[in-house]
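just coords:
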């Protein structure tokens, strides 16, 4: 007797997925009405103990080193959970986890903060203005604070900064403290184009590493489709490894194998089954092509946006502290200024390349340095004014430290840095040097009580490098 057509269709659909699955790990019961997906563990008898969370009166909680945060959502398919950031203390611009210096994850556990988060530091000190963070008046944190959705107490604290989390230095920590910022908030997948009233509620996305097979003490801890054997990478640890023909599915927490028509005897040469399988494969291939095309388009758009943002940031750095406006020139403009690098415009040549005389459209005379092809030390073309730099000799000062201090007071710190270092350094690296220089300046204060302690210096250096690394990852 031939099976009905609808049963053939159902069989074909099931053949595209895992058709024989068996649980090798025990899921934890719901927390109130909220499911607890594998590998999370709310008790010692379920889930994976490395992924421990707590169920408190129907609410799931995520524990950090010092405190706990409510879990807003869990998505096992992309290994993401979102926690609710700390709220502000009543009538203040200080977060309730300020006494713990913010969020600190246990680095020995398989969790880390993702780059999906846009972090806004609030109620910051002036020292943050010298950091690589975006603390300008047009930054997203100012837009947020000045909106009706922002926290009113923070509107009286004028300095705030914005950055993207998830770098190596911010993968496990969002820090608040007296010498930096005393409050923060976070938004997941924030679209900066949207008005603030369209933003989602604050949240902090945390990802987890896919779990390995369940740990076992004996075969009694495993089911009939797995065997308790020593782990390959940990001495003294045993795990339930799937038997032949099965594979470990870390998302579902099961031993599973893909079914074929030979498994259930449904081959039978059925033309309908073959037709359905062929149509399904064709549709799947079409969808794959569409997905790849969309991803390539988004990638090209991100590259273009990153190039435009980099050009704007370079101009802002060049303009900082200068008496004349700086500008990024195109290759076409540079060729025109040097008469297509004409030999009669050649001013000289060196190890890094040649220097040409250039004349801009407004009559300004400039020097154009052109790096030799293949020379990695001079890959960037530099367009600078021919005006001689008035470098004051360090010998005129008491010592080098005093000389550098005077140059900083005159906002000429960049003049004392080796030009060759500046050529190879990024704008972020130069901004970090500035921040470290201001820290060094405080170390040579005449009065001892005005100088920071070694502990404070070490903490500030760690903070500056942490922020610089986070900004580098963002870019």
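On my side now, so go ahead. The shown structure was predicted, so the numbers you read here are calculated from the model rather than taken from an experiment.

Please make it C-alpha for all contacts and neighbour counts, starting now.
OK.

and the helix or strand hosting residue 309, what does it pack onto?
Taking DSSP states H and E as the definition, one finds residue 309 inside helix 271-319. Applying 3 or more C-alpha pairs under 8 Å, 6 or more residues apart in numbering; DSSP states H and E, we find helix 271-319 packed against helix 5-15, helix 427-442.

among these, which is the most enclosed?
Greatest average neighbour count among the helices and strands packed on helix 271-319 goes to helix 427-442 (a mean of 18), per mean count of other C-alpha atoms under 10 Å.

so residue 256 makes contact with residue 241?
No. Residue 256 lies out of contact with residue 241 (C-alpha atoms under 8 Å); the separation is 11.6 Å.

adding another structure so you can compare the two:
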């Protein structure tokens, strides 16, 4: 491909891009949603075809039968020019008071109503209009309305015998003309006979304002000025001005200087500067004219370079070479800068990830995994890129739920597994060793009713934990917002309770190191597609040595499920999990929330409400109707008594999770009540409010509860 052909292609592409950019950036002439045309007349802002589309009601135009009329003046609009700041209208022809005028020459019989522009924003253009009078031996004097005095006029004499009336150019023979003063808004015409003239003055006479270009262009002055006898209106040019009101969008740099008229400051009009086009009444409404795209606007031909408001001529080869070199240099510089930015960004990201990995205990976890038998296969250390890809950069659409411990996202790993990724809110750096130990322990839990921890990512500011995904929501949802197509039956509820109890028994007793969950509640019990229970959310869980009987910790838990004994002593035992499980049992039996403002003041706590009802032998009054209908009486009584034992105020009198699990299995297998003898004393009725019971807690104890933001009494689930 030759050099000349390449240059032609480059020039063609440049011209096309310039046209496209010019079309996209074309300035607006009307307000958004407003019409721009009435018939063949374009109506730009500040004029508008509705009040809301105009800058002032004086600029509102009615469009009647495709003809535009100034709404407040009734004048037909012929043309509007923002470039010149003018509006061309049809203005009536005035005539003499001679009664024979209407009949002479087939003239028009009319009653002239001259529009009054006083008080409006319009005035007659002194540069574009002339005042003209047609008649024989007539003197036309203009009287301004507010001053009631004659200011100027002209004399129109009769044509002499043999003199042609077609060549006077309205210089005084049968036709005369005069300029008009500035800012004229209204006038009257008075007629008189020229005193020194001898000819008869009884003929018709006409006076009018007319656009000078129209009067000359149509050759009316030279051909037959009396032709106005058959005309009602002639074109007249008006300018407009306006007070400097804030409702205009105009940019003042495009507006003329302020003038003072009748003691009031006015803007005499706005224009786009030379070399610009558009609507000066909009902010940035004037756009540069590209003179290079129009051969009539430049003298350069093909060697034109557009400038703001102007242009210049230049050698095309020089410009092409400069443009190509500048473009290549800019691209090269941009590519280098981008490459350097990517390198520095990756380097900083690597350092940042390494910093978080060390701070979050990554080195300690690696040691624990390498020392733990089979630990490497059971727990995986994910990197940030893997989890960002799995969650589409933690897209909000992937959020499964939010809770006190953090936010849970749904993700898909590269091997196709669906997982739940928990992004913690914070990590306690002082207890990072304990956190890593918990991750190792929980990841080794292998129980069908415990949500499996697949691994974690420590390269982020807060750790990310990766769990198996459980698809069927929480037990809380199925209890309090049941699925109408497949609600939980009593048989399913009993099985779920047995599965939860078995999982907690495993954590307390059968695991290599006992684990206390510390936040058992219905929102932390997940159900899979077969309605199999899965205990989840070990964010507050703690492991204990085999010879330990309790943990002394900061009080944590969910209001309504919290063990009162733990709240008072700050010592968490396995019986604290038993108490929380007892609340879940009652929640299933009654389908009531742990805390509710709809119950009486003394029994807002579900625990207090249940124990009191048991003491008053009103169990079947508080049971959920579906539960009462589907469950056998012996089963319901046995489960209620077991829940009552789990809710004993004294932890030592509560059964262990092993006993609870075995008794629930016995209830499921038996045809009657419990297969185990209840060897416990009667539980005291908890009639006092939980706040009074917990009021005896030590003032040195620090507490933290998960309480719903919307209501201090109702607990809402953390959705998975």
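Looks like it came in fine. Because the structure is a prediction, the values reported are computed rather than measured.

care to give me the TM-score?
Once superposed, chain against chain, the TM-score is 0.35 (TM-score structural alignment, normalised by the length of the first structure); 227 aligned residues with a C-alpha RMSD of 5.7 Å.

Take the helices and strands packed on helix 271-319 of the first structure and lay them out in TSV including distance to residue 315 of the first structure.
Formatted as TSV, these follow (distance: least, C-alpha to C-alpha, whole Å):
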stretch	distance to residue 315 of the first structure
helix 5-15	57
helix 427-442	10
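
can you tell which of these is closest to residue 403 of the first structure?
With C-alpha to C-alpha, the closest approach to residue 403 of the first structure among these belongs to helix 427-442: 11.3 Å.

for residue 222 of the second structure, helix, strand, or coil?
helix (DSSP: H, G, I helix; E, B strand; the rest coil).

swap that for residue 662 of the second structure, sorry
Secondary structure assignment for residue 662 of the second structure (three-state DSSP): helix.

and what of residue 369 of the first structure?
strand.

neighbours of it, just the number please.
If you count neighbours by other C-alpha atoms under 10 Å, residue 369 of the first structure ends up with 22.

Please report the distance of it from residue 335 of the first structure.
According to C-alpha to C-alpha, to the nearest Å, residue 369 of the first structure and residue 335 of the first structure sit 12 Å apart.

Check residue 422 of the first structure too.
Using C-alpha to C-alpha, residue 422 of the first structure is found at 24 Å from residue 335 of the first structure.

Next: residue 173 of the first structure.
From residue 173 of the first structure to residue 335 of the first structure the distance is 48 Å (C-alpha to C-alpha).

now residue 439 of the first structure
Taking C-alpha to C-alpha as the measure, residue 439 of the first structure falls 42 Å from residue 335 of the first structure.

for residue 309 of the first structure, same thing?
Taking C-alpha to C-alpha, one finds residue 309 of the first structure at 24 Å from residue 335 of the first structure.

again, but for residue 430 of the first structure
Residue 430 of the first structure is 28 Å from residue 335 of the first structure, where distance means C-alpha to C-alpha.

swap in residue 18 of the first structure?
Distance of residue 18 of the first structure to residue 335 of the first structure, computed by C-alpha to C-alpha: 62 Å.

what do you get for residue 428 of the first structure?
Between residue 428 of the first structure and residue 335 of the first structure the computed distance is 29 Å (C-alpha to C-alpha).

One more: residue 432 of the first structure?
Going from residue 432 of the first structure to residue 335 of the first structure by C-alpha to C-alpha gives 33 Å.

Residue 229 of the first structure too?
For residue 229 of the first structure relative to residue 335 of the first structure (C-alpha to C-alpha), the value is 69 Å.

ditto for residue 239 of the first structure
According to C-alpha to C-alpha, residue 239 of the first structure stands 67 Å off from residue 335 of the first structure.

These two: which is more packed in?
Ranked by neighbour count (other C-alpha under 10 Å), residue 239 of the first structure and residue 335 place residue 239 first, with 22 against 14.

in a strand, that's where the more buried one is, yeah?
Yes. According to three-state DSSP, residue 239 of the first structure belongs to a strand.

In this structure it contacts residue 248, no?
No. The pair residue 239 of the first structure / residue 248 is not scored as a contact, 11.5 Å apart, by C-alpha under 8 Å.

Who are the contact partners of residue 367 of the first structure?
Applying C-alpha atoms under 8 Å, 6 or more residues apart in numbering, we find residue 367 of the first structure in contact with 355-358, 383-386.
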